[in-house]
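>>> Show me how the following folds:
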Amino acid sequence: MTGSASEPRSRINLRWIAEQVGVHPSTVSRALDASKRHLVADDVAERIIAAADKLGYRPDPVAASLRTRRSTLVGVLVPDITNPVFSPIISGIAEVLGEEGYSTIVADAGAGRDQRLRLVDELAARRVDGLILATVGRNDEVLQHCLAAGLKVVLVNRADDAGRTASVVSDDMAGMALAVNHLAALGHRKIGHIAGPSSLSTGHLRRQGFEKVMAAHQLAVPTGAIVEANAYERDEGERAAAALLAAYPGITAIAAANDLLALGAYRALAARGLTCPGDVSVVGHNDMPLVDMVEPPLTTVRIGPREMGREAAKLLLARMSDPAGAIRRVMLEPTLVIRRSTAQPRAK
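You can find the predicted model right below:
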């Protein structure tokens, strides 16, 4: 090798490295691409990588994108980046994609349709190779926009009713069954439900799960026993729990559609001088980070968000390599995590 690390950086490109190692530039390109390195003999790849490291070579992503028509970028849209359940989902996505040489661009899409459409168009303009959406509703216009634009899309934690693209979800009905079965086994008979927004698959299916398992236990669901939250937010949980307490006298337990709604129920109970679980037991859903640190620690349904993110990334990799392949829907099995927010109802 005749060059050195002092060589001007402008000259350090694939062709120059190829000349120093004595191989074709295409061989250098394959050796420096983790997805194609297996096509190069191990000893040659090692020499190329060592030379590139010594010289401080950094690939030009714009040039590579124009040459390969791949940006190695994936966009991830979440509805509220402050919601702790999305952190492990994003982490799982980044872990799997990073192993394959992809970088992730995470965007807080908010709740507005126009903002989400704008973000999708901006990501498409940056030539992302695919999108993972945690934002879709059951009949989602933004998803249709993505598909019409020819973008490779995978849904995570939510699905659309029509099953238009691949998705990874928890078994929402089974998760709510775990919550109600637990409360029924403790002896609760007057159980209320704080439902998530019915426009979202999680809100819709968890409510269906609640009604189905209550019927299986022959437990009444009178008017007022279900209150729908307008968003998965703690303030909405507090509002809905207050409505439940007012409309359903004698209620002894609440099964909430997510953990933030459950924490809102804590506030509603405290505002009325009621204790959890002494007066009312509360079960959440998702097992988001830190719900074991609140008082009392929250009994909840664990959906495995990190694994959900990992599976979504795997589905997207498959979609990007085979756009015409079968649309897959992965459903993860939830588990119940019992903590101190649930107990037997107090004897009257």
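>>> going forward, measure contacts between C-alpha atoms and count neighbours the same way
Fine.
>>> Strands of this structure, residue ranges please.
For the chain, strands defined by DSSP state E occupy the ranges 73-78, 103-108, 130-133, 153-156, 166-170, 191-195, 226-228, 253-256, 281-286, 299-302, 329-332, 335-337.
>>> and this one, so I can compare the two:
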Amino acid sequence: MSVSIKDVALKAGVSTASVSRVLTNKPGVGAKTAERIRKVMEELDYRPNLGARGLVKQNTGNIAVVVPRGSFILNNPFFSTVLEGIAKGIDQTDYNMMMSFTSSQQKRLLETQAVDGVILFAPRNEELSLEWLESIRLPIVVVGSYLEGSPFPCVRPDDEDGIKQAVDALYQLGHRNIGIVNGPMSSMHSVRCLNGYKKKMDELGLPFSSENVFEIDEFDALKATTEVATFLKKHSNITGVVCSSDYLAIGVIKAANMLGLSVPKDLSVVGADDVPISDFITPALSTVHVDLLGVGQRATSILMNMLEGKQIRKKDVVFKMEYINRSTTDSPKHN
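Sure thing, here's the model as predicted:
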């Protein structure tokens, strides 16, 4: 038997109007009372009746931007730049943007149907279950990565080809001992980058060695410079490194400096994504460019089409990447 709004109101000791205000994020309910109502909804596994709500109110006027791993992602220039594109896209509509950072916030925001649609940032397979995401019955667009077997439209860079271009650029300069600094394998972005690295090494006739692969448990080499430095010191034969993000590449440069290595004289480094800061650091970072603002704006456009009931024919929208040669790459001193 399904739980009704009256059941929630009765157990919480409030009126149905108070429950409705909490569901739609309207004022008029005290913080403690609202928290009690939410707790009761969770205990009773209450799900709002979307059809009934639609008769009363056509939409909430809100779009949720769900950010797993919260503040870390906002500190990463890849995500902050894509987020700027999303904000620009939403600015062209009548919708408001609501951001969610923690799992409890996300569950409360989405299950109470306080939004009309969702833009989901780079989820990982262990973070959000497909079954739960489908159960909330909201239009969802994934940005930057995708869940294996996901039914939701995804907008992302062509990570695999981007890394292949980076490896090829180092090869053309004369590098033969090329390593990769990558993120965690729980991220499909990391999986695609490693696949691109392996494929290009094979195409070029270069031997693949797992010893030349360094995996970081998060896309934050700045916090792992000691580990990266240990990797570089252990594999001093590596003359060039490709990275699955510019953020990681900046960390690799810092680690090289810790070891007294000159970039690019002693070590060439290539990033990925071409975030705004990559052209302002010294030396300027060679990288593979993708239109990050465009990624965010396209994700918003797709979500708007879904909200209008339009059929989305292309589920996986891939943005091309292009190698940009700057100052962190040069010919190796020796092969």
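>>> picking up where we left off before, quickly compare the strands of the first structure and say which is most buried.
Highest mean neighbour count among these (mean count of other C-alpha atoms under 10 Å): strand 253-256, with a mean of 30.
>>> what about that one, how far off from the second structure?
Strand 253-256 of the first structure differs from its equivalent in the second structure by a mean of 0.6 Å after superposition (mean C-alpha distance after the TM-score superposition for the first structure).
>>> who does that strand touch, helix- and strand-wise?
Applying 3 or more C-alpha pairs under 8 Å, 6 or more residues apart in numbering; DSSP states H and E, we find strand 253-256 of the first structure packed against helix 172-186, strand 191-195, strand 281-286.
>>> So which bit of the second structure is the last one matched to?
Pointing back at strand 281-286 of the first structure there. Against the second structure, the aligned range for strand 281-286 of the first structure is residues 268-273 (TM-score structural alignment).
>>> Can you list the neighbours in contact with that stretch?
By C-alpha atoms under 8 Å, 6 or more residues apart in numbering, the residues outside stretch 268-273 of the second structure that reach it are 78, 162-163, 166, 170, 239-250, 252-253, 263, 285-290, 292, 321, 328-330, 332.
>>> Now which residue in the first structure aligns to residue 61 of the second structure?
With TM-score structural alignment defining the correspondence, residue 61 of the second structure maps onto residue 72 in the first structure.
>>> Surely its match and residue 98 touch.
No - applying C-alpha atoms under 8 Å, one finds residue 72 of the first structure not in contact with residue 98, separated by 9.6 Å.
>>> Who has more neighbours out of these two?
Shown here are residue 72 of the first structure and residue 98; by other C-alpha atoms under 10 Å, residue 72 has more neighbours (20 against 14).
>>> Can you name the residues that contact the nearest residue to the more buried one once chain neighbours are set aside?
In this structure, residue 72 of the first structure finds its nearest non-sequential neighbour in residue 102, 4.6 Å apart by C-alpha to C-alpha, 6 or more residues apart in numbering. Contact analysis of residue 102 of the first structure by C-alpha under 8 Å, 6+ apart lists 72, 73, 74.
>>> is it true that residue 184 of the second structure touches residue 220?
No - assessed by C-alpha under 8 Å, residue 184 of the second structure is found out of contact with residue 220, at 10.6 Å.
>>> how close does the most centrally placed residue in the first structure sit to residue 264 of the first structure?
The residue lying closest to the centre of the first structure (C-alpha atoms, centre = their mean) is residue 89, at 4.2 Å. From residue 89 of the first structure across to residue 264 of the first structure, the span is 23 Å (C-alpha to C-alpha, to the nearest Å).
>>> Tabulate the helices and strands packed on strand 253-256 of the first structure (a markdown table), appending distance to residue 64 of the first structure.
Output for those, formatted as a markdown table (distance: least, C-alpha to C-alpha, whole Å):
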| stretch | distance to residue 64 of the first structure |
| --- | --- |
| helix 172-186 | 42 |
| strand 191-195 | 48 |
| strand 281-286 | 40 |
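>>> so which of these gets nearest residue 205 of the first structure?
Of all these, helix 172-186 sits nearest to residue 205 of the first structure, with 5.6 Å by C-alpha to C-alpha.
>>> now that closest one and strand 191-195, what's the angle there?
On the basis of axes from the mean of the first three to the mean of the last three C-alpha atoms, to 10 degrees, helix 172-186 of the first structure is oriented at 160 degrees to strand 191-195.
>>> Mind giving me the packing neighbours of helix 172-186 of the first structure?
Helix 172-186 of the first structure packs on helix 201-216, strand 253-256, strand 281-286, strand 299-302, strand 335-337, going by 3+ C-alpha pairs under 8 Å, 6+ apart.
>>> against the second structure, where does it fall?
Residues 159-173 of the second structure are matched to helix 172-186 of the first structure when aligned by TM-score structural alignment.
>>> got a list of what the nearest residue to residue 160 of the second structure once chain neighbours are set aside touches?
For residue 160 of the second structure, ignoring the flanking residues on the chain, the nearest one in space by C-alpha to C-alpha, 6+ apart is residue 196 at 4.3 Å. Listed by C-alpha under 8 Å, 6+ apart, the contact set of residue 196 of the second structure reads 159, 160, 161, 162, 163, 164.
>>> what about the last one, neighbour count?
For residue 164 of the second structure, the neighbour count with other C-alpha under 10 Å is 23.
>>> From what I see, it and residue 202 are in contact.
No - the criterion here is C-alpha under 8 Å, and residue 164 of the second structure misses it with residue 202 at 10.6 Å.
>>> and the alignment partner in the first structure of residue 106 of the second structure, what is it in contact with?
Counting by TM-score structural alignment, residue 106 of the second structure lines up with residue 119 in the first structure. Applying C-alpha under 8 Å, 6+ apart to residue 119 of the first structure gives the contacts 107, 109.
>>> list the contacts for the aligned partner of residue 202 of the second structure in the first structure?
Residue correspondence, TM-score structural alignment: residue 202 of the second structure in this structure matches residue 215 in the first structure. Residue 215 of the first structure makes contact with no residue, according to C-alpha under 8 Å, 6+ apart.
>>> where's residue 215 of the first structure relative to residue 184 of the first structure, distance?
To residue 184 of the first structure, residue 215 of the first structure is 12 Å away according to C-alpha to C-alpha.
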